[in-house]
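Undergrad: the following comprises the amino acid sequence and a computationally predicted model.
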Amino acid sequence: MKTKLTRIALLLAAIPLTPLAMAQTKEETKKAVVKEETVVVKEVTVIPAPGTLAAVINDSVTFSILAKALKAADLEATLGDLKGSYTIFAPTDEAFMKLKEGTLDKLLLPENKEKLRSLLMYHVIPGQFISSDLKNGEITTANGEKVEIDIKGSTVEVEDSKVSKADLIVKNGVMHSVGKVIVPKSLDGFAGLDED
């Protein structure tokens, strides 16, 4: 009889522990699953609206370095948006190649992103200006600094860089090609940039 009672007592004592033990096992399993979960971070690709400044730059072999720089500076979305209107003095690949050796590589480093943005936005004027709209004097750029425009007959110069191809009108603005990377005063001397 004692043996029967002992067995029953042991069985009764074990019953309340079983759900607790099972709960702990389930929780430990959940923790193990959570620890093994892999987080996948997808890189967001910005696709500029067709016919925008960013799309035209991306599709042109003449502006491949500018396209790469715009992407590195997170400016593709700005110049690829139909909501804004901009005028860009777009440096050609040849213009970027005129920079001192190593300058472009340094500008493209992630830690220099803000400097690159400032440099690129110095080539952008809010609003749409075809060459006949431009006047002699200074105009404020998208980086907040002023750029000098010089009109000599039918020739337009921006900071002593001649506009080689003017008035490419697109859905969100106008593009003028320039043969020199123009440098704002705030970046003069950084990574070999100068205002020669």
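TA: Sure, I can see it. Numbers count the residues shown, from 1 in each chain.
Undergrad: going by C-alpha atoms from here, please, whenever you check contacts or count neighbours.
TA: Will do.
Undergrad: quick test: name the residue nearest the centre of the chain.
TA: Asp74 (0.8 Å; Cα atoms, centre = their mean).
Undergrad: quick check, that residue in a strand?
TA: No. Asp74 is assigned coil when assessed by DSSP: H, G, I helix; E, B strand; the rest coil, not a strand.
Undergrad: ok, and the closest non-adjacent residue to it?
TA: Take Asp74 and drop its neighbours on the chain: the residue closest to it by Cα to Cα, 6 or more residues apart in numbering is Arg117, 7.9 Å away.
Undergrad: next up, the contacts around the one you found.
TA: Contact analysis of Arg117 by Cα atoms under 8 Å, 6 or more residues apart in numbering lists Leu70, Ala73, Asp74, Leu75.
Undergrad: from those, pick the one nearest Met22.
TA: Asp74 (51.5 Å; Cα to Cα).
Undergrad: that closest one and Lys185: what is the separation?
TA: As judged by Cα to Cα, to the nearest Å, Asp74 and Lys185 stand 22 Å apart.
Undergrad: ok, now Ala14?
TA: 80 Å.
Undergrad: for Asn112, same thing?
TA: For Asn112, the distance to Lys185 - Cα to Cα - is 16 Å.
Undergrad: name the SS class of Val34, please.
TA: Classified using three-state DSSP, Val34 is helix.
Undergrad: got the contact list for it?
TA: Val34 neighbours (Cα under 8 Å, 6+ apart): none.
Undergrad: next, the one to line up against it:
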Amino acid sequence: MKFLTIAAGALLLAGSPALADHHGGMTKTVVETAMASPQHETLVAAVTAAGLADTLSGSGPFTVFAPTDAAFAALPAGTVDTLLKPENRTQLQSVLTYHVVPGKVKAADLVSLIQANGGEARLTTVAGGELVARVEGGKVVLTDATGGTATVVATDIAASNGVIHATDAVSLPG
């Protein structure tokens, strides 16, 4: 079985945001695109608290499986507040980078990869963990290291340095 493994070092390439003419006219980075979304306010707050905004505004490219505000709200009470505390920054970074795959993986490419690999694709995240993607009921579902699942609810939200796919749950690295 083939595995989608993309060098995690791409996250370290935190240069200036890419120029729009090199990325199909898109001028907003994945962070700026998430900031413009009313469904990703918690994610943006978490990225900022984790000190990852500059990195994720770099050249990338990045594929971000972005939990919605409702996904964060579904976590046990107090989880988000605890993660946002400065003393938990490393844990927050781990959770957030578990949602990022280096490279630009559009929805159609991911579905093709799933089909080509017997019904699942293994995505190596920037955190070094793995998300397993499958198609269930016509939608891409990600299984995290704890066995939790997140359904992709919006796809191919374009950014100058990658692509965002919104999810209905927060994936956990284990």
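TA: Cool, got the structure. Everything numeric here is computed off the predicted structure, so don't read it as measured data.
Undergrad: TM-score for these two?
TA: The TM-score (TM-score structural alignment, normalised by the length of structure 2) is 0.75; 138 aligned residues with a Cα RMSD of 1.6 Å.
Undergrad: how about the longest strand along structure 1, aligned to which bit of structure 2?
TA: Ranked by residue count under DSSP state E, the longest strand found in structure 1 is strand 161-170. Aligned using TM-score structural alignment, strand 161-170 of structure 1 spans residues 150-159 in structure 2.
Undergrad: could you pull out the helices for structure 1?
TA: 2-36, 53-59, 64-72, 76-79, 93-97, 103-107, 113-121 (DSSP state H).
Undergrad: next, the buried residues of stretch 152-171 of structure 2.
TA: 152-153, 155-171 (16 or more other Cα atoms under 10 Å).
Undergrad: for that stretch, measure first residue to last.
TA: Start-to-end, stretch 152-171 of structure 2 (Cα to Cα) is 12 Å.
Undergrad: again with stretch 50-57 of structure 2
TA: Across stretch 50-57 of structure 2, first to last residue, Cα to Cα, it's 14 Å.
Undergrad: repeat that for stretch 137-147 of structure 1.
TA: Stretch 137-147 of structure 1: ends 8 Å apart by Cα to Cα.
Undergrad: start and end residues in structure 2 for that stretch, please.
TA: Counting by TM-score structural alignment, stretch 137-147 of structure 1 falls onto residues 121-131 of structure 2.
Undergrad: again with stretch 90-109 of structure 1
TA: Taking TM-score structural alignment, stretch 90-109 of structure 1 hits residues 66-85 over in structure 2.
Undergrad: what's the spacing between that stretch and its chain's center?
TA: Distance of stretch 66-85 of structure 2 from the chain centroid (Cα atoms, centre = their mean, to the nearest Å) equals 15 Å.
Undergrad: residues making contact with it?
TA: With Cα under 8 Å, 6+ apart as the criterion, stretch 66-85 of structure 2 contacts 39-43, 46, 49-50, 88-89, 91-92, 99, 164-170.
Undergrad: stretch 165-174 of structure 2 too?
TA: 63-68, 70-72, 74-75, 94-95, 98-99, 129-130, 143-146, 148-157.
Undergrad: straight-line length of that stretch, end to end?
TA: OK, stretch 165-174 of structure 2 end separation, Cα to Cα: 21 Å.
Undergrad: ditto for stretch 34-45 of structure 2
TA: 10 Å.
Undergrad: Provide the aligned range in structure 1 for it.
TA: Going by TM-score structural alignment: stretch 34-45 of structure 2 matches residues 57-68.
Undergrad: what comes up buried for that stretch?
TA: Buried, per 16+ other Cα under 10 Å, within stretch 57-68 of structure 1: Ile57, Asn58, Thr62, Phe63, Ile65, Leu66, Ala67.
Undergrad: before we move on, the earlier item: Gln128 of structure 1 is nearest to which of the helices of structure 1?
TA: Of all the helices of structure 1, helix 53-59 comes closest under Cα to Cα, at 11.5 Å.
Undergrad: what's the average distance of that closest one to structure 2?
TA: Taken against structure 2, helix 53-59 of structure 1 registers an average deviation of 0.7 Å after superposition, with mean Cα distance after the TM-score superposition for structure 1.
Undergrad: for that helix, packing partners?
TA: helix 64-72, helix 76-79, strand 173-178 (3 or more Cα pairs under 8 Å, 6 or more residues apart in numbering; DSSP states H and E).
Undergrad: and the ones you listed as JSON lines, adding distance to Leu108 of structure 1?
TA: Below are those laid out as JSON lines (distance: least, Cα to Cα, whole Å):
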{"stretch": "helix 64-72", "distance to Leu108 of structure 1": "6"}
{"stretch": "helix 76-79", "distance to Leu108 of structure 1": "15"}
{"stretch": "strand 173-178", "distance to Leu108 of structure 1": "20"}
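Undergrad: which of Ala14 and Lys185 of structure 1 has more neighbours?
TA: Lys185 (14 against 11; other Cα atoms under 10 Å).
Undergrad: let me see the contact set for Gly144 of structure 1.
TA: Gly144 of structure 1 neighbours (Cα under 8 Å, 6+ apart): Tyr122.
Undergrad: oh, that last question was meant for Gln39 of structure 2, not what I typed.
TA: Per Cα under 8 Å, 6+ apart, neighbours of Gln39 of structure 2: Thr68, Asp69, Ala70.
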